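# Give me a 3D structure for the following:
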Amino acid sequence: MSRKCLIYHPVAEFPLSDPDFTQEIQERFSRLNDNPIKPTQPEERHLTILGAREYPKVLHPSRLRIHLPEQSQKNLELNVVGARMLGECALTLVFNDLSQTLPREERRRIKQAFIEAGATTPHHKKFKPHVTIAKIPRGISRRHVIRWTENMLPTDPTVIVGGITQNNLSGREFNEQSLIEFDFSNEGHFLDLQVADCMLLPPLKQKPEKKGCGHHSHS
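Model prediction:
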């Protein structure tokens, strides 16, 4: 059983062009004789639903079967409201309330399955769906990095993520058996979600999130 792989949505389309973003952010905030900014590589950008550190330490060895909406298998378009720092060093893109509906529901169902199986996940702060785009070392102004990143974003930026998966990042195979088996169906459940290939929803008022200041345990 694996307690090392993530449960996540891989990023399929990103609003900042590669390799321009990587080169420009490092040049703009370069510091001699110090650790450089480390942008997340395109193949490793993802939206974490359950981090590797969040699996219960004690759990019955049988696999958990978790029911998820059919939308969890499809591409999903997430509306970006801006850049934020989560924890001490993670520069992230965060999303509006509507875009957070599916990720929050997926995480809720996974954690509920653990509880019903007699296990409790480690305590973490309130789940904030996000995509980490860079690690920022100490000594660089977070405020300036956030402002610069938001100025780089196009008008009405979006991130498109692929269907939910559980594995190592970058598509590397994980040989250990996973704790979780997903079952996808909308029977008995309804979520009004913004799926990338069928979006006819009215715009919502954007509600900015507060900046995080604690430890960022999964990115």
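
# going forward, measure contacts between C-alpha atoms and count neighbours the same way
Noted.

# right, and the helix or strand after the biggest strand by length in the chain?
Using DSSP state E, we find that the single longest strand of the chain is strand 76-86. Counting by DSSP states H and E, the next helix or strand C-terminal to strand 76-86 is strand 90-95.

# What are the buried residues along the next helix or strand after that following strand?
Helices and strands here follow DSSP H and E; after strand 90-95, the next one along the chain is helix 101-116. Buried residues in helix 101-116, counted by 16 or more other Cα atoms under 10 Å: 102, 103, 106, 107, 110, 111, 112, 113, 114.

# that older thread, can you pull the buried residues of the longest strand of the chain?
By 16+ other Cα under 10 Å, the buried positions in strand 76-86 come out as 76, 77, 78, 79, 80, 81, 82, 83, 84, 85, 86.

# Next, the second sequence, to be compared with the first:
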Amino acid sequence: MDTTDLPNIVSDALQPLDFASLALHADDAHAPRILLLYGSLRDVSYSRRCAEEGACVLNALGCETRFFDPSGLPLHGDAGESHPKVVELRDLVMWCEGMVWSSPELHGAMTGVMKTIIDWIPLSPIGGIRPTQGKTLALMQVSGGSQSFNTVNQMRILGRWMRLITIPNQSSVPMAWKQFEDGRMKPSSLYNRIVDVMEELARFTVMTRGRSAMLTDRYSERVETLEDVHKRVSS
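Next up is the predicted model:
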């Protein structure tokens, strides 16, 4: 699927965001960097297709988007951090300023694939930088049956745990197999919600990325830093 191709009905109503007006004066107003993750390995994956629809919207807004293909990613603990898929995932997380998590609902929860991806994203600093802290997150789920919010609620808890700024809006697509035709999502209120979520994510990303250090400055971490300094001095 070409993630730059928007349906005509959307392209007439959606306008690229003026990043310069949203960004801090010290911000160069570059295109927000958004990583899209999906929790399915199926050839016909509706969580991936919804993420691709989201990428179309993000690109139309002026964002830069990248995907991570989870195929070949080992279970957490079943390989080392040097595994090529783990390195690829972590490099993408370091690159991005915001993320989209899109997962099917399986047995009332996110898939094991989605949880494995998240498990490989570290909380501890890499090169002095926490990979997720202060970055934005949008949540999407697809279901084979009636609408549910179990998976987005689960991922919202994980997003908070990963110190991500999880936006208020979210998308839940019931009977996802009915919502697509010829590989594209049909016009509907469900599609409009995806557009809303992506637009909100782009705005939150630009408005918070220049303030991330201030928003995530924590007393407890400053105490730990001072204690480490005192230990080095005393030794």
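
# Superposed, what's their TM-score?
After superposition, the two chains reach a TM-score (TM-score structural alignment, normalised by the length of structure 1) of 0.27; 105 aligned residues with a Cα RMSD of 6.0 Å.

# just to revisit the earlier point, distance to residue 181 of structure 1 added to the buried residues of helix 101-116 of structure 1, as a markdown table?
Formatted as a markdown table, the buried residues of helix 101-116 of structure 1 follow (distance: Cα to Cα, whole Å):
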| residue | distance to residue 181 of structure 1 |
| --- | --- |
| 102 | 18 |
| 103 | 17 |
| 106 | 13 |
| 107 | 14 |
| 110 | 10 |
| 111 | 14 |
| 112 | 14 |
| 113 | 11 |
| 114 | 12 |
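
# hey, where'd the strands end up in structure 2?
Going by DSSP E, structure 2 shows strands at 33-38, 64-68, 98-106, 109-110, 136-142, 165-173, 180-181, 184-185.

# Give me the distance between residue 192 of structure 2 and residue 57 of structure 2.
Between residue 192 of structure 2 and residue 57 of structure 2 the computed distance is 11 Å (Cα to Cα, to the nearest Å).

# Settle it for me: which of those two has more neighbours?
The neighbour comparison of residue 192 of structure 2 against residue 57 (other Cα atoms under 10 Å) goes to residue 57, with 29 against 12.

# hang on, that one packs against residue 197?
No - Residue 57 of structure 2 is beyond contact range of residue 197, at 9.6 Å (criterion: Cα atoms under 8 Å).

# packing partners for the lengthiest helix in structure 2?
Ranked by residue count and defined by DSSP state H, the top helix of structure 2 is helix 189-209. When contacts are defined as 3 or more Cα pairs under 8 Å, 6 or more residues apart in numbering; DSSP states H and E, helix 189-209 of structure 2 packs onto helix 19-22, helix 46-61, strand 136-142, strand 165-173.

# Let me know the angle separating the third one from helix 46-61.
Calculated by axes from the mean of the first three to the mean of the last three Cα atoms, to 10 degrees, strand 136-142 of structure 2 forms an angle of 140 degrees with helix 46-61.

# And for the last one?
Following the same axes, to 10 degrees, one obtains 120 degrees for the angle between strand 165-173 of structure 2 and helix 46-61.

# Now do strand 165-173 of structure 2: which elements does it pack against?
So strand 165-173 of structure 2, by 3+ Cα pairs under 8 Å, 6+ apart, packs with strand 136-142, helix 150-161, helix 189-209.

# what do you get if the cut-off is 6 Å, keeping everything else the same?
Using 3 or more Cα pairs under 6 Å, 6 or more residues apart in numbering; DSSP states H and E, the elements in contact with strand 165-173 of structure 2 are strand 136-142, helix 189-209.

# Kindly report the same for the third one.
Here strand 136-142 of structure 2 is seen to pack against strand 98-106, strand 165-173 when contacts are counted using 3+ Cα pairs under 6 Å, 6+ apart.

# Mind listing residues that contact it?
If you take Cα atoms under 6 Å, 6 or more residues apart in numbering as the criterion, strand 136-142 of structure 2 is touched by 47, 98-104, 152, 164-167, 170-174, 176, 205.

# before we move on, back to that, please work out which of the strands of structure 2 is packed deepest.
Mean neighbours per residue, mean count of other Cα atoms under 10 Å, is largest over the strands of structure 2 for strand 136-142, with a mean of 29.
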